[in-house]
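Participant: Provide a 3D model corresponding to the input given below.
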Amino acid sequence: MALKNFLASLLLAAPLAVAHPGKEEVYAHAALPLERKSLAHCSADFAQPAFIKKTVEIHGRELARVKRSLGIEDKPKLRPRDYISVSRIDHKSSKAVTKGMELSTLFSDAGACMLMPAVDQGPLYVQGEEVRKDITGGEKGIPLTLVIQVVDYKTCQTVNNAYVDVWSSNSTGIYVGVQGYPGMGDPKDASILKGTTLRGVQPTDSHGVASFDSLFPGHYEGRATHIHAIVYLGATKQANNTITGGRAAHIGQLYFDQGLITAADKVAPYNNNKMRITQNTADFLFMQGANGDDPIVRYALVGKDISEGLFAWIRFGINQAANKPVSPAAWWTDKGGVMNPKGPVGQMNGGGGGGWGGWPGGKKRAAKKVEADEE
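Facilitator: Next up is the predicted model:
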């Protein structure tokens, strides 16, 4: 009962969300136009007792599971716009998480009900990753349980049987799974293609909820700290635990409070990250996504401090009729990763996976492209 009401108020206003080092091609993440700025018309539906009760139960089970796994009984602490005003919102819950507390008092602060802005998937997407909840892959970092609820922005109904595909960088700002991208490891190291860390897929349940056990992403130059997500509709799960078919109805990114990022960067191994930090308000994709929307997750600590983990939640308002183009940098197969010669990174490298035309010879070309991106 306590764990049920824990999330309730949370949902009366869940936010919705919007790829890469300043070393990306501009075309790799040009924002697409919004179809609608607001989900305010859905507020009555999201406020229905049955809707709140169901969401509270699902989010509550996830939070309770994370706390049990850490042996924590109590005491973690846990709150129409333009991108500047959004960046000033404190998305941390003002409530303390204690044993037996009312979940509704935490999750009432879920953010605005806005349509998630759609963007290109970025240059480092790997298509065909496995359906799995735990995507940490043995990496070290701050545990992050990420809960995403998918709703139809027109009908205000939850979207079940969708597949949410997420990917992000590790604690030191590196993406695994794609070979030859500047700043993401040795461009000639083919073993990078074998990595699947912080990449995975989860289905939405009967209440439109998908959740992942992940890690807080690290920062890297040129982009604010973020996580990517694609929502697939009509896909089919295969015997090899991957999905095929369907269409990408939503492609977006979600962000974090700047203060939370600063706190995370003081924790090992994040404090070993030497790349320059890009503030949310200096990231043009964040600006586009937060001009009318709030793509920053709400969150709570699950332990006495940030090192013990975070529980974060957000609501995606999607257009189920949409069919977004997807151009992966690589595909995951039963033999490991395979570069896509026609993908964003393959095109940078002249159709190969070896890395910017020979690196370091091609590095000058990369630098020029980076400079052009930053202008």
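
Participant: make it CA atoms for all contacts and neighbour counts henceforth
Facilitator: Will do.

Participant: what's the spacing between the residue nearest to Gly336 when sequence neighbours are not counted and Ala229?
Facilitator: Spatial nearest neighbour of Gly336, excluding adjacent residues (CA to CA, 6 or more residues apart in numbering): Lys194 at 5.3 Å. To Ala229, Lys194 is 21 Å away according to CA to CA, to the nearest Å.

Participant: of these two, who's got more company?
Facilitator: Ala229 (25 against 17; other CA atoms under 10 Å).

Participant: wait, is the more buried one part of a strand?
Facilitator: Yes: counting by DSSP: H, G, I helix; E, B strand; the rest coil, Ala229 is located in a strand.

Participant: another sequence for comparison is provided below:
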Amino acid sequence: MTETQEPVGKRDLMRRRAVLAGGAAIAAGGIAAAAVTSASAGEDPAASSSATRPGATATGDGEVCYRLTSQTTEGPYYIDADKIRKDITEGKEGIPLTLRLKAIDSDTCKPLPGAAVDIWHCDALGLYSGYEDSSTGGGPPPTGAPPTDTPTDAPTDTPTGTPPTDGPGGPGGPGGHQEPTDDKRYLRGTWLTDRHGFVEFRTVFPGWYRGRAVHIHTKVHVGGKMTDAGYEGGHTCHTGQFFFEEAAVLDSAELAPYSTSTTERTTLTEDTIYDQSGVQGGLLKLSYRKNDMARGVVGTLTMGVDPDETHDGTGL
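Facilitator: Here you go, the predicted structure:
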């Protein structure tokens, strides 16, 4: 039976279930009206709840189930889950971003309650907390006269080592973890999923840095417990990254402080970590007012993970 042949009540119920699964962008807090909703990999936003979209299959009752979300490198700037909080902004300047995630078992399609979800990302100018000296931010150029002791001779020694990369094309080594260089912890946090598998964070829209498209890192931990020191025990069943549609990044680049960045951007299609697979590869659904992005953005995604596997992102 086609959709046009189905009873209206049943069709509406299936649509509501598909939206609940996290596939479509969620509008809230005044963002719904006149909002832009980005689609992944050229998808039609109106069809974003369809079971035929990349990474999704339909179960018998109309619920949308996602295949295993792509695993990626941990990157160099991960710090263990010691900041148990939903609001990770710490007063950082930038476009408000509400990140709404759902974790499900990719095999059974059932939600994962009590899973610890980590997220961490750079600020609007490309700097990571804990690593401000080593991350490559793109702030405005310094003012004043150039230093008088700038060396003028060309170096005679050719470097022989291989520069670190955040996977190919960015700082930090495939997984190559670095020890923190400062005690700042902005734009980092961990929170548990609720009984329906949902978790929500308040943060800011990330900026960009050399060699990488705009992204947010994530880990999903299961089998552990919350302690005074953070989330401990269990294992990491997913390490991945969330990505942003190019149109939304271009809109953000029109606003301060993003507009002051001097770093050349790497586009989504040029990024060497994103696998170009849309939702399955971590591409967020974004909703915001086209002419008033500064009011805020809502990003949503359903993560299909295998709670029995271990994926810590260090072996990629």
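
Participant: map the residue nearest to Gly336 of structure 1 onto structure 2.
Facilitator: Aligned by TM-score structural alignment, Lys194 of structure 1 pairs with Asp183 of structure 2.

Participant: for Leu115 of structure 1, helix, strand, or coil?
Facilitator: Strictly by three-state DSSP, Leu115 of structure 1 counts as coil.

Participant: shouldn't it be in contact with Pro295?
Facilitator: No: between Leu115 of structure 1 and Pro295 there is no contact under CA atoms under 8 Å: 9.7 Å.

Participant: in what helix or strand does the match of Lys194 of structure 1 lie?
Facilitator: Asp183 of structure 2 is part of no helix or strand when elements are defined by DSSP states H and E.

Participant: that one reaches Asp133, doesn't it?
Facilitator: No: contact between Asp183 of structure 2 and Asp133 fails when scored by CA under 8 Å: they sit 11.6 Å apart.

Participant: which residues in structure 1 form strands?
Facilitator: 126-127, 143-152, 163-167, 199-203, 209-215, 226-233, 236-237, 243-244, 247-255, 298-301, 310-318, 330-333, 336-339 (DSSP state E).

Participant: reformat these as TSV; add distance to Asn273 of structure 1.
Facilitator: Listed next are the strands of structure 1 as TSV, based on distance: least, CA to CA, whole Å:
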stretch	distance to Asn273 of structure 1
strand 126-127	24
strand 143-152	17
strand 163-167	19
strand 199-203	20
strand 209-215	15
strand 226-233	16
strand 236-237	37
strand 243-244	34
strand 247-255	19
strand 298-301	23
strand 310-318	20
strand 330-333	26
strand 336-339	26
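
Participant: nearest approach to Glu57 of structure 1 belongs to which of those strands?
Facilitator: Set against Glu57 of structure 1 and scored by CA to CA, the strands of structure 1 come closest in strand 209-215, at 11.1 Å.

Participant: following superposition onto structure 2, what is the mean distance for the closest one?
Facilitator: Its matched residues in structure 2 lie on average 0.5 Å from strand 209-215 of structure 1 after superposition (mean CA distance after the TM-score superposition for structure 1).

Participant: what packs against that strand?
Facilitator: strand 143-152, strand 199-203 (3 or more CA pairs under 8 Å, 6 or more residues apart in numbering; DSSP states H and E).
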